[in-house]
Structure formats: C-alpha cells, structure tokens
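**Student:** sequence first, then the predicted structure, then my questions.
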Amino acid sequence: MANAEMLAKVKNANGFIAALDQSGGSTPGALKGYGYKGDEWSSEDEMYDLVHKMRVRIISSPVFTGEKVLGAILFERTMDGEANGQPVPDYLWSKGVVPFLKIDKGLADEANGVQLMKPMPELDSLLERAVAKGIFGTKERSVIHLANPAGIAEVVGQQFEIGNQVLRHGLVPIIEPEVNIKSAERAEADELLRDEILRHLDRLPEGSEVMLKLSIPAVPGTFDALIAHPRVLRVVALSGGFSRGDACRELAKNPGMIASFSRALLEELRQDTSEEEFDRSLGEAIDEIYDASTEKVAA
C-alpha cells in the first residue's frame, strides 16, 4: 500500500509537483533548454548522464524542498540512479518530496484525433521495482488533439485500464490525458474529457483513489467536478507549452488545481550558471508556481 505519510502529504499539503521525467525524444530538447548545444554527447548513455546530472542539481538545491514541492515525477533511469550517495527516491523523501515514476513508453500515432500510449508489456515488473524503491505513485500520458468523442473515450479507457493495474500494486496512478492547448477544439475537448473521466471514476472500487494530470482548461472551472470527486486524490495541471508566466496566470483561475510543470519550471535554468544564480532562478520559479497553486484569483 502507498506510504501513509506520503499519502497525507499529497492529499492535504500546499504545494505542487515537479515533473522531472523527460525521456526519449524529449531529452535532447530539455538539455538544449538547459544550455547545452547538442554536441556534448555522442551516445544515448552520455545524454542520459547529462540529464541525470541536471536533475540531481535541481533536487539537491537548498530551495527544492517539501515546503513548496510536494512531489517529483521521475524518469525510470532517474529512479534507478543516485543523488548525493542515496537512491534518488530516498533522497527526495529525505527532503519531504514524494517520489513518482513516469511509466508510459511514449505515444502511438494519431488516430481519431488522439494519441494513445504505446504498449507496456513489462509494466508489472516495472511497478514491482518501483514499489521496492519507495515510489509512491506513477504517471502515464496520452494526448487529445480534437474533440472526437470516440477517440477521447478510447484514451480515457486506456488510461483507467493502466491506472487499475497500478492500483493493484499499491501505487497511486496519475492519469494524464493531455488536451493539446493549441487545438481549435480545446474547450469542447475539455468538456468531453471531463464527462468521460467522471464515468470511469464512478466505476473505481470503493477506497481507490487516483490523481489526474490535465491541461489547464480553456474555460476556468471546467474540471471542478473532477476536483470534488471522492475518488480523486488531487488534480494537477501540466503547463502544456505555456510559458511559466502564462501557465501560472491560467492556473490561478482554477481553485483546487495545483501545478505539475516541467518546461515551465526549468525554463530559466542553465548549466553554466553559478550555484548561487542557479538556486536564485530555481527559487523564483518554485515561488511563482507555488503561489499559482495556492493563491487563486477570480476568472
């Protein structure tokens, strides 16, 4: 079963969840955003070593603590790595930050206006490893591009199928059916997604709780019914391509929704800055995202 202390923190504490889970095709972009030119690595292993160093620098910063950061979502290699001589999940929890694991293997090609998750044939063994390493929950992402009812139903069905598999291992799934914020049908897709998720939430076994990671809705308040649902532990928001300033402004219009940002958290961090400047930039980002997660404004 999920760690009771971690569960209480995720459910009740103020703060947000840092997404430090770039993998595969998104890793080169994350490194370039961090200030690398792209010629600093010549193999996949070297690339992942650099991104691991970036993540360790972030979580080792004195401003990255459980006071404002509730949790951190990790890539599998990060879960298996170390930070300051400790396994990364243990190190995070020593700072009061709850560890999560990204489990999806990327996106399938678009069909019916959506992209499903690729198959995960070895998921049970990965979940067993996650439990052994002290992981609290998981995250799995698919993407919705159009307000296609059949496609959205398929995405949500797959998400909850995987979510139930995660629950059987005693972990808490973060279900992430992202709506593309550039979609011309974004508002309608938000509504279809909300209604489909509600149908699946009502079918969850008694006592089961999931988390939801959703794009900030086009119309503030669209996801209020999900936030209030008794089977939902927390609703978190992805930045989805918004700058940090825009993402925070939009998030602040949605009471009960907290951040789980990746690019918007890291956008001003650079590998060649001094530790003092790095900590200052990271601290400013954490403060801004924390405020948008906890201090809400009228839409």
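**Tutor:** Happy to help now that I have it. Residues are numbered from 1 along each chain as shown.

**Student:** going by C-alpha atoms from here, please, whenever you check contacts or count neighbours.
**Tutor:** OK.

**Student:** strands along the stretch 101-250 of the chain, start to end?
**Tutor:** Remark: strands assigned in the stretch 101-250 of the chain by DSSP state E, counting those that start in this stretch are 114-115, 137-144, 172-179, 210-215, 232-238.

**Student:** so which of those strands gets nearest Trp41?
**Tutor:** Of all the strands of the stretch 101-250 of the chain, strand 137-144 sits nearest to Trp41, with 27.5 Å by C-alpha to C-alpha.

**Student:** make CSV out of the strands of the stretch 101-250 of the chain and add mean neighbour count and distance to Arg77.
**Tutor:** CSV is the format used below for those (neighbours: other C-alpha atoms under 10 Å; distance: least, C-alpha to C-alpha, whole Å):
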stretch, mean neighbour count, distance to Arg77
strand 114-115, 25, 24
strand 137-144, 24, 14
strand 172-179, 26, 19
strand 210-215, 24, 22
strand 232-238, 23, 22
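
**Student:** using JSON lines, lay out those together with distance to Glu122.
**Tutor:** As requested, the strands of the stretch 101-250 of the chain are exported to JSON lines (distance: least, C-alpha to C-alpha, whole Å):
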{"stretch": "strand 114-115", "distance to Glu122": "20"}
{"stretch": "strand 137-144", "distance to Glu122": "14"}
{"stretch": "strand 172-179", "distance to Glu122": "17"}
{"stretch": "strand 210-215", "distance to Glu122": "22"}
{"stretch": "strand 232-238", "distance to Glu122": "26"}
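
**Student:** looking at those, which is closest to Lys95?
**Tutor:** Using C-alpha to C-alpha, the strands of the stretch 101-250 of the chain put strand 137-144 closest to Lys95, at 17.3 Å.

**Student:** next, the angle strand 210-215 makes with that closest one.
**Tutor:** Relative orientation of strand 137-144 versus strand 210-215 (axes from the mean of the first three to the mean of the last three C-alpha atoms, to 10 degrees): 40 degrees.

**Student:** tell me, how many residues neighbour Asp246?
**Tutor:** Counted with other C-alpha atoms under 10 Å, the neighbours of Asp246 add up to 13.

**Student:** please read the previous query as pertaining to Leu123.
**Tutor:** Leu123, neighbours per other C-alpha under 10 Å, totals 16.

**Student:** mind listing what it touches?
**Tutor:** Contacts here follow C-alpha atoms under 8 Å, 6 or more residues apart in numbering; on that basis Leu123 touches Ile103.

**Student:** second structure for comparison follows:
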Amino acid sequence: MAQDKAVFAKQKEQMHTGKGFIAALDQSGGSTPKALLQYGVEESEYAGEAEMYGEIHKMRTRIITAPDFTDQKVLGAILFERTMRAEIEGLPTAQYLWEKRGVVPFLKIDKGLADKADGVQMMKPMPGLEALLTEAAQDFGIFGTKERSVIHEANAAGIKAIVDQQVEVGKMVIAAGMVPIMEPEVDINSPTKAEAEEILRAELMAHLDQLAEGEDVMIKLTIPTVAGLYDDLADHPRCVRVVALSGGYKTDDACERLSKQPKMIASFSRALAEGLSKKQSDDDFNALLGSNIDKIYRASI
C-alpha cells in the first residue's frame, strides 16, 4: 500500500482537526513481557522472542478488530515495526487500520533510550533509519512516526540536546514524506517536572519557529503540571497536533488530568489496555475496551 497524496492529505486533516485520540500499540523489546503480563499471558506461556511477539500481535489484533476501535473515537494508532510487517485478516496492519477502521497508521522508530546524562535520556542511535522510513512510507503507507526520549530533571543543556535530536530525526521523517511525532517525555515522578516543562516548551517553540512551510510535526508530551502550558505549541502553524502520553498515570487519573488541557488529545498505551485480559470472553473484552476508549475519547474532546 504505497503512499497516496490524496490519502495523505485526508489523514493529515484527520490528525489536525479530528475528534478523538491516538492509540499507542507500540510496546517493544523490554516492555513486551510486561504488556503481556498485564494482559494475563505469563512468560511460561511462550518460548523465545518469536512466540512472544506472536502473542503480542494476537493482543493487538484483538484490540484493533474490536467494534469500538474505529475512527469514531480513535484517530490514529502507533505501531511497532513487527506489527507493521504483520497482517490482520490478510491485510498489512497499516492498510487494515486505514481501509477497514479509518484509523491513521504511525510507526515507532526509536531503538530505545541511551544512558542518563545531563538529567535526560537521549534516543539510542538508529542504524538503517533512512531505509526504514522509505519502506514505511512507500511500501506500507505509514503516515507518520513516533520517537521517544525522556527528561528526568530541569537541566537546560540536557533538554536542549533532547529537542535538537528530536528535530534532527523529525526532519529525516519529513524528508521521507511523513509526519513525525516528536516525544520528549517528562518523567511524571521528576521533582522538577514543572520547571522542566517550562524549559521544554521554550525549546520546542524556538524550533517550531525555525521550520519551513511544509515541515509539519506533531508533538507528544507528558500532561503538564500547569494547565494550558502547551496551548501555544498546539496553535503553531507548523504543529499538526499536540498529544498527551499517560506516563504511568492510571486511566481515570490520566483522563482527569487531560480534561484540563483543552488543546491536547490523548495518545495512551497502558491506559488504553488497562484491565484487558486474554482470558476474557469477547463480549467482556470488547465491553471493557469500549469503556476505556470512551473515557479517553471524552478526555480528549
């Protein structure tokens, strides 16, 4: 499913103005066993990496094919690379999302976090990134990407380095014909969270002001301590949307905090899958997922 200009324009408009949220279905590597355990799959139930990823794909397929997982409330979904290469009901996952659900597909591209320095964790090197970006856009019809780094304290040098790296990678994504979701997460447990967010907002705004017309980005941020802190980022002509990560908050807490941010929509992972279990009947699974989707949707609008 190669990228189509008319489809891309429609997807971009959906991400810019649509009512709803982005589902983060991109747990990978070290976080996969934890996600499976939450879903009721013990490590003894699979042997090796291939079986583990097989189990997580079954979980994601069950979520994506659920009755409430449509563009009525879910605007986009972030996929892990293996999920992009896998299929749902005989279609590549991204194609299924868009054609059968009306949900815009994104791809997680970072390779995890480097060790902490200057109060932050930068993204690890991403060998082969240009080839992956070309393949994602041209072969799979992926609309955008997501790349995460983490801020632990209000260290101006560290936060500047994080944003510089995010923008550098973001420009590679734009050059490949996609929209990057830059995700400089602020740790919700940081004792200097509010101060870090002020520094981050200023750094992001400075970079947005330097982007040329057509160099459009999305930004995924921790729900800020100060309500409305990121409103001016959301209003910037180079910013398609500002989205919020749940950051470890429980679903109800994350939704309550997000409801105070009029210009942010959710991009939740743990909160979306909270309470779901492999052992639930389809009716029970779909009812609980539908309830989670509705909570996150209402907090996003």
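**Tutor:** Perfect, I can see it now. Quantities reported herein were computed from a predicted structural model and do not represent experimental measurements.

**Student:** TM-score for this pair?
**Tutor:** Overlay of the two chains. TM-score (TM-score structural alignment, normalised by the length of the first structure): 0.97; 294 aligned residues with a C-alpha RMSD of 0.8 Å.

**Student:** picking up where we left off before, which of the strands of the stretch 101-250 of the first structure sits closest to Pro89 of the first structure?
**Tutor:** Comparison of the strands of the stretch 101-250 of the first structure against Pro89 of the first structure by C-alpha to C-alpha identifies strand 137-144 as nearest, at 11.4 Å.

**Student:** which one of the strands of the stretch 101-250 of the first structure lies closest to Met47 of the first structure?
**Tutor:** Taking the strands of the stretch 101-250 of the first structure one by one with C-alpha to C-alpha, strand 137-144 is closest: 22.7 Å.

**Student:** matching residues in the second structure for that closest one?
**Tutor:** Counting by TM-score structural alignment, strand 137-144 of the first structure lines up with residues 144-151 of the second structure.

**Student:** which residues are contacting the matching stretch?
**Tutor:** Contact partners of stretch 144-151 of the second structure, identified using C-alpha under 8 Å, 6+ apart, comprise 78, 105-110, 112-113, 119-123, 158-159, 162, 166, 173, 178-187, 196.

**Student:** hmm, Ile175 and Val166 of the first structure touching each other?
**Tutor:** No - with contacts counted by C-alpha atoms under 8 Å, Val166 of the first structure stays clear of Ile175, the gap being 10.4 Å.

**Student:** quick one, helices of the stretch 1-150 of the second structure?
**Tutor:** For the stretch 1-150 of the second structure, the helices defined by DSSP state H, counting those that start in this stretch cover 5-17, 31-38, 48-64, 81-85, 93-96, 129-140.

**Student:** how about the stretch 201-301 of the second structure?
**Tutor:** Using DSSP H, counting those that start in this stretch, helices in the stretch 201-301 of the second structure cover 231-234, 251-258, 270-273, 282-300.

**Student:** so what's the gap between stretch 7-27 of the first structure and the chain middle?
**Tutor:** Distance of stretch 7-27 of the first structure from the chain centroid (C-alpha atoms, centre = their mean, to the nearest Å) equals 5 Å.

**Student:** same check on stretch 227-234 of the second structure?
**Tutor:** Centroid separation for stretch 227-234 of the second structure versus its chain: 19 Å, with C-alpha atoms, centre = their mean.

**Student:** end to end, how far does it reach?
**Tutor:** Stretch 227-234 of the second structure has its terminal residues 13 Å apart, counting by C-alpha to C-alpha, to the nearest Å.

**Student:** where in the first structure does it fall?
**Tutor:** Aligned by TM-score structural alignment, stretch 227-234 of the second structure falls on residues 220-227 of the first structure.

**Student:** again, but for stretch 179-199 of the second structure
**Tutor:** Using TM-score structural alignment, stretch 179-199 of the second structure pairs with 172-192 in the first structure.

**Student:** state the number of residues packed around Glu275 of the first structure.
**Tutor:** What Glu275 of the first structure shows, counting by other C-alpha under 10 Å, is a neighbour count of 12.

**Student:** what's the aligned residue in the second structure for it in contact with, if anything?
**Tutor:** Under the alignment (TM-score structural alignment), Glu275 of the first structure pairs with Asp282 of the second structure. Not one residue lies near Asp282 of the second structure by C-alpha under 8 Å, 6+ apart.

**Student:** roughly how far apart are Asp282 of the second structure and Met59 of the second structure?
**Tutor:** Noted for Asp282 of the second structure: a distance of 12 Å to Met59 of the second structure, by C-alpha to C-alpha.

**Student:** the strands of the stretch 101-250 of the first structure: which one's closest to Leu31 of the first structure?
**Tutor:** Comparing the strands of the stretch 101-250 of the first structure by their distance to Leu31 of the first structure (C-alpha to C-alpha), the top pick is strand 232-238, with 19.5 Å.

**Student:** from the contact counts, what lies against the closest one?
**Tutor:** Using 3 or more C-alpha pairs under 8 Å, 6 or more residues apart in numbering; DSSP states H and E, the elements in contact with strand 232-238 of the first structure are helix 4-12, strand 210-215, helix 224-228, strand 257-259.

**Student:** compute the inter-axis angle for it and strand 210-215.
**Tutor:** Interaxial angle of strand 232-238 of the first structure relative to strand 210-215 (the same axes, to 10 degrees): 20 degrees.

**Student:** just to revisit the earlier point, closest one to Glu99 of the second structure among the helices of the stretch 201-301 of the second structure?
**Tutor:** For the helices of the stretch 201-301 of the second structure, the distance to Glu99 of the second structure is smallest for helix 282-300, at 20.0 Å, taking C-alpha to C-alpha.

**Student:** and the closest one, what's buried?
**Tutor:** 285-290, 292-300 (16 or more other C-alpha atoms under 10 Å).

**Student:** off-centre distance for stretch 17-35 of the second structure?
**Tutor:** Chain-centre distance of stretch 17-35 of the second structure: 6 Å, with C-alpha atoms, centre = their mean.

**Student:** equivalent range in the first structure for that stretch?
**Tutor:** Going by TM-score structural alignment: stretch 17-35 of the second structure matches residues 12-30.
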